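*Asks:* Pasting the sequence and the predicted model now:
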Amino acid sequence: MGLFGQIYRDYRRYRATGGSWVLTLFFTQGFWASTVYRVNRWAVQRLRFRPLRLLAQVFLSPLNKLTEIVTGICIPASADIGEGMYIGHFGGIFFPSRGRLGRNCSVSQGVTIGQAGTGDKRGAPTIGDRVYIGPHAIVVGKITVGDDAAVCAGAVVTRPVPPRAVVAGNPARVISYDGSFEFICYDGMEGDPARLAALAAGAYPAPTSLGAAPAPALDPTLVNTGGGAP
């Protein structure tokens, strides 16, 4: 998808949640930050003529830094972020220079997504599609967060999160498999095959006699065995 297509998809996420075009364009810091990121990344990746790319960076680098100061949202051009990103509030939001955030994800205020680890274990998270990350959550390290997962407010995630899992606490533990469906809203979601397939799979763990997939194997340190939220 091209630059303007990505920006439009981001814009539609705000409109899908009820925001007017005036509010989105002129008063939504998250949309400002994502737009500057999109333009900056496009310039780095698509401008093949080196002098032109350097000229673009002369303008875009100060604009990117100004956006960070105004919004409190840091998104490096090297970050890989899918279209349809929604940042509901602003301030204290950090994305890593590596790693990936999938399509139609929602990121709240105070969220840190970062690198951690040493040696070959060092890296940044790979986050799937339609993932919700709640206020002041921390997701770090060379881990994978599956599609349709939800990270609750204040959770500290340092281990892989299965698809549809809802994690909470420090350290984060799986508290349900209800997924992020109640938190993610975007154009065409009612007919999105990937989302429909996830919904049809049902909440884990499910009886295999009903034809649903069994719960995926989990790291025992990630599972909440206390019967409730930590």
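*Replies:* Received, thanks.

*Asks:* rest of the way, CA atoms for contacts and neighbours
*Replies:* Fine.

*Asks:* which is the next helix or strand following the helix or strand hosting Ser34?
*Replies:* Applying DSSP states H and E as the criterion places Ser34 in helix 29-46. Next along the chain after helix 29-46, taking DSSP H and E as the criterion, comes helix 50-71.

*Asks:* May I see the buried residues of that following helix?
*Replies:* Neighbour-count burial for helix 50-71, with 16 or more other Cα atoms under 10 Å as criterion, is recorded at 56-57, 60, 64-65, 67-68, 71.

*Asks:* circling back to that earlier point, need the residues that contact the helix holding Ser34.
*Replies:* For helix 29-46, the external contacting residues (Cα atoms under 8 Å, 6 or more residues apart in numbering) are 3, 6-7, 10-11, 24-25, 53, 56-57, 60-61, 63-64, 67-68, 71, 73-78, 85-90.

*Asks:* Take this one as well and set it beside the first:
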Amino acid sequence: MRAALGIGDKPSLPARLKFIAMNSEFRCVATYRFSQYVAELAEHRNLLALPAKVLYRLLNRWATHVDHTDISAGARIGPGLVLMHRSGVIVGPVSIGDNCVVHHNVTIGQRVARGDQGVPRIGDRVWIGPGCIITGSIAIGDDVIISAGSVLSRDVPSGCLVAGNPARVIAKDYDNTDFIGLLPAEGRSAGPTNGASLNR
């Protein structure tokens, strides 16, 4: 939050509250994170599980109906997720790695055609441009750029730039640090990596 606020190590309480109230992208991600906390409470049969679940449903209804973003509680998303523009984002029970960037009008989930009921597994530091559709039981490696408007339903190795409908690899060993540059330096690699962190 401190990085997003653009202030020092100890932002004031009013600054924190203003950020939470005004930043819809933050609220959407926080709602998803809260769903994981609720699941943990339920797993341990904590007495707070029921009221927390009710609160989550209210927050999720706001996210879906007001902010137009639906991130499944069944998704597994690493730290550092950034929603650049929250409107029109739909994320199913998929796997997404650390420090990924998702733009508006993006759908990530199942592909019902040809009996494919699987979901994408997305690596670390992946940049997903506006209007992308990513579906099916596919594996996307680390440090990948998925260009705006891409329709992706096949595996992508690490360090690639993909584009088109259907999406295809148009560049390999592509340095995506300019795209992920808004993230803290410790969350980025110096360049594309050789292996995909997909076992999530």
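*Replies:* Noted; the coordinates are in hand. All values derive from a computational prediction rather than experimental measurement.

*Asks:* picking that back up, redo the buried residues of helix 50-71 of structure 1 as CSV? Include distance to Ala168 of structure 1.
*Replies:* Formatted as CSV, those follow (distance: Cα to Cα, whole Å):
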residue, distance to Ala168 of structure 1
Ala56, 42
Gln57, 40
Leu60, 37
Asn64, 32
Lys65, 33
Thr67, 31
Glu68, 28
Thr71, 27
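
*Asks:* of those, closest to Ala153 of structure 1?
*Replies:* Of all the buried residues of helix 50-71 of structure 1, Ala153 of structure 1 sits closest to Thr71, with 20.3 Å by Cα to Cα.

*Asks:* Per the alignment, name the residue of structure 2 opposite that closest one.
*Replies:* Per TM-score structural alignment, the equivalent position to Thr71 of structure 1 in structure 2 is Asp67.

*Asks:* mind listing what's buried in stretch 16-27 of structure 2?
*Replies:* Neighbour-count burial for stretch 16-27 of structure 2, counted by 16+ other Cα under 10 Å, picks out 19, 24-27.

*Asks:* So for that stretch, first residue to last residue, what's the gap.
*Replies:* Criterion Cα to Cα, to the nearest Å; first-to-last residue distance in stretch 16-27 of structure 2 is 12 Å.

*Asks:* quick one, helices of structure 1?
*Replies:* Using DSSP state H, the helices of structure 1 run over 3-16, 21-27, 29-46, 50-71, 193-201.

*Asks:* which residues are contacting the second one?
*Replies:* Helix 21-27 of structure 1 has contacts (Cα under 8 Å, 6+ apart) with 11, 14-15, 31-32.

*Asks:* What is the neighbour count of the aligned partner of Cys160 of structure 2 in structure 1?
*Replies:* Correspondence of Cys160 of structure 2 to structure 1, assessed by TM-score structural alignment: Ala165. By other Cα atoms under 10 Å, 25 other residues sit near Ala165 of structure 1.

*Asks:* With Pro184 of structure 2 instead?
*Replies:* 11.

*Asks:* mind listing what it touches?
*Replies:* With contacts defined as Cα under 8 Å, 6+ apart, Pro184 of structure 2 is in contact with no residue.

*Asks:* mind redoing it with 10 Å?
*Replies:* Pro184 of structure 2 makes contacts with 3, 80, 99, as judged by Cα atoms under 10 Å, 6 or more residues apart in numbering.

*Asks:* and if you look at Tyr186 of structure 1?
*Replies:* Neighbouring residues of Tyr186 of structure 1 by Cα under 10 Å, 6+ apart: 9-10, 12-17, 84-86, 104-105, 130, 192.

*Asks:* try 8 Å
*Replies:* Tyr186 of structure 1 touches 12-13, 16-17, 84, 104, counting by Cα under 8 Å, 6+ apart.

*Asks:* Closest to the centroid, which residue in structure 2?
*Replies:* Compute the mean C-alpha point of structure 2, and by Cα atoms, centre = their mean the closest residue is Leu81, 4.9 Å away.
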